[in-house]
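[1] next one to model:
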Amino acid sequence: MTTTKTVHVALYDTLSDWEFGFATARLNLPHFQKRPGVFQVRTVAATLDPITTMGGLRILPDTTLDRITPDDSALLLLSGSDTWTTGANREFSAAARRWLDAGVPVAAICGATIGLADEGLLDDRPHTGNAVEELSSVPNYRGQAHFRQERAVRHDKLITAGGASALEFAREILAELDVYEPAVLEAWYGLFSTGNPEWFGKLVAAAS
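    You can find the predicted model right below:
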């Protein structure tokens, strides 16, 4: 019997709605997956009130953060938003600590890395973000020596990326959750990063 695992996508106003789509689409679509139907995506917010994304979309959360624990989750996904720079969303950066302490992956992109920096979660872990200068503006950040100039970094259950690297962010999430065989993941990334249709043939062949 297949056990369904839930990936929780955090919601808050001004959410950067382009940053998680590559990942959530691949988690929901069974095509090419090693174990189709294993993952489901659910949204989680501080309240059940609708949020408005940066693109102007209104989204109703599936649940609230106080109703879930790391045991309920396969991964907590934190996207950017303007609110991270104002010190908001602290409940989600605190949740990220609980998830990591429990050995459950956390994926943070763009402004969400500011929240992790403020929580002290980047002080001793390899990571990336929009820029080390941005993270260094966070008073509690002590992780400059661990910042990597890479599109996305995955280390010990933590995935980080800059806002211009949504595709690489998704690749690392799919790798962490073991959604695809390595050759399938390579071909999928090759197709979407280059647009070369030859990669689609390689994708189909790898999944056969």
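[2] CA atoms for contacts and neighbours, from now on please.
    OK.
[3] strands of the protein, start to end?
    Ranges of strands in the chain, per DSSP state E, are 5-10, 39-45, 51-52, 58-59, 63-64, 75-78, 106-109, 152-155, 158-161.
[4] let's see this one next to it:
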Amino acid sequence: MKKEVLVFIFDGYADWESAYVCSELNAPKTGYTIKTLSLDKKPKTSMGGICVLPDYSVDDFPADFSMLILIGGYAWMEQRNNAVLPLVEYALKKRIPIGAICNAANFMAENGYLDQIRHSGNTLEFMKVQAPHYKGDQNFIEKQAVCDSSIITANGTATLEFAKEILLLLKAKPETEVLNWYNENKSGFYPA
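    Below you'll find the model as predicted:
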């Protein structure tokens, strides 16, 4: 049976930020399957206009899942996704990896989850503005994506790097395959 990776969606979620990682994890030979989760089970429409019916809500998520992925969107800035906090706490307590990209990284910062670990995000200045309770600036790394303590953070331009870190952390494919996949998608077939 395939292990579930939960992707948190909401109206206005940045659909492209999870596109690479979802398609790779959902591939037949990885041992993983993607399931969507939201605050409720009503259809959610992405920034790109893609309408998705969530598999789970924050009230009925499975007890056993392999990772929680939080993708960006403006709702994080408006604190409309705060009801996902119990699920984040559950994942941390059970030592389930979490990935947070773009404004979702600010959410993690605002709630103290990044204070003691190395992390990234859109910029340090933006993170401080969006997360006034954030105290982890000494651990901020100006890098596309960072993995520390099974928490992966990335800026909004790092969809490939975010995917690469998740694939490596979950050991979804052999490391050489992941790195070849990343380089091919980053650079293309032909040198510039």
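[5] re earlier: would you tell me which of the strands of the first structure gets closest to residue 193 of the first structure?
    strand 152-155 (13.9 Å; C-alpha to C-alpha).
[6] rebuild the strands of the first structure as JSON lines, extending it with mean neighbour count.
    Shown next, in JSON lines, are these (neighbours: other C-alpha atoms under 10 Å):
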{"stretch": "strand 5-10", "mean neighbour count": "21"}
{"stretch": "strand 39-45", "mean neighbour count": "20"}
{"stretch": "strand 51-52", "mean neighbour count": "18"}
{"stretch": "strand 58-59", "mean neighbour count": "14"}
{"stretch": "strand 63-64", "mean neighbour count": "16"}
{"stretch": "strand 75-78", "mean neighbour count": "26"}
{"stretch": "strand 106-109", "mean neighbour count": "28"}
{"stretch": "strand 152-155", "mean neighbour count": "20"}
{"stretch": "strand 158-161", "mean neighbour count": "29"}
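[7] can I get the ones you listed in CSV with distance to residue 96 of the first structure?
    Compiled in CSV, the strands of the first structure are given as follows (distance: least, C-alpha to C-alpha, whole Å):
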stretch, distance to residue 96 of the first structure
strand 5-10, 11
strand 39-45, 13
strand 51-52, 20
strand 58-59, 22
strand 63-64, 15
strand 75-78, 7
strand 106-109, 6
strand 152-155, 14
strand 158-161, 9
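[8] out of the ones you listed, flag the one nearest residue 175 of the first structure.
    In terms of C-alpha to C-alpha, the element of these nearest to residue 175 of the first structure is strand 152-155, at 9.2 Å.
[9] residue range for the closest one in the second structure?
    Aligned by TM-score structural alignment, strand 152-155 of the first structure corresponds to residues 145-148 of the second structure.
[10] hmm, back to that, ok, which of the strands of the first structure comes nearest residue 179 of the first structure?
    strand 39-45 (8.6 Å).
[11] ok, average deviation of the match of strand 152-155 of the first structure from the first structure?
    In the superposition against the first structure, stretch 145-148 of the second structure averages 0.5 Å from its aligned positions (mean C-alpha distance after the TM-score superposition for the first structure).
[12] one step back: so which of the strands of the first structure is nearest residue 198 of the first structure?
    For residue 198 of the first structure, the closest of the strands of the first structure is strand 152-155, at 24.7 Å, according to C-alpha to C-alpha.
[13] mind checking how far that closest one is from the chain centre?
    11 Å (C-alpha atoms, centre = their mean, to the nearest Å).
[14] quick one on the thing from earlier: out of the strands of the first structure, which is closest to residue 182 of the first structure?
    Going by C-alpha to C-alpha, the one of the strands of the first structure nearest residue 182 of the first structure is strand 152-155, 15.4 Å.
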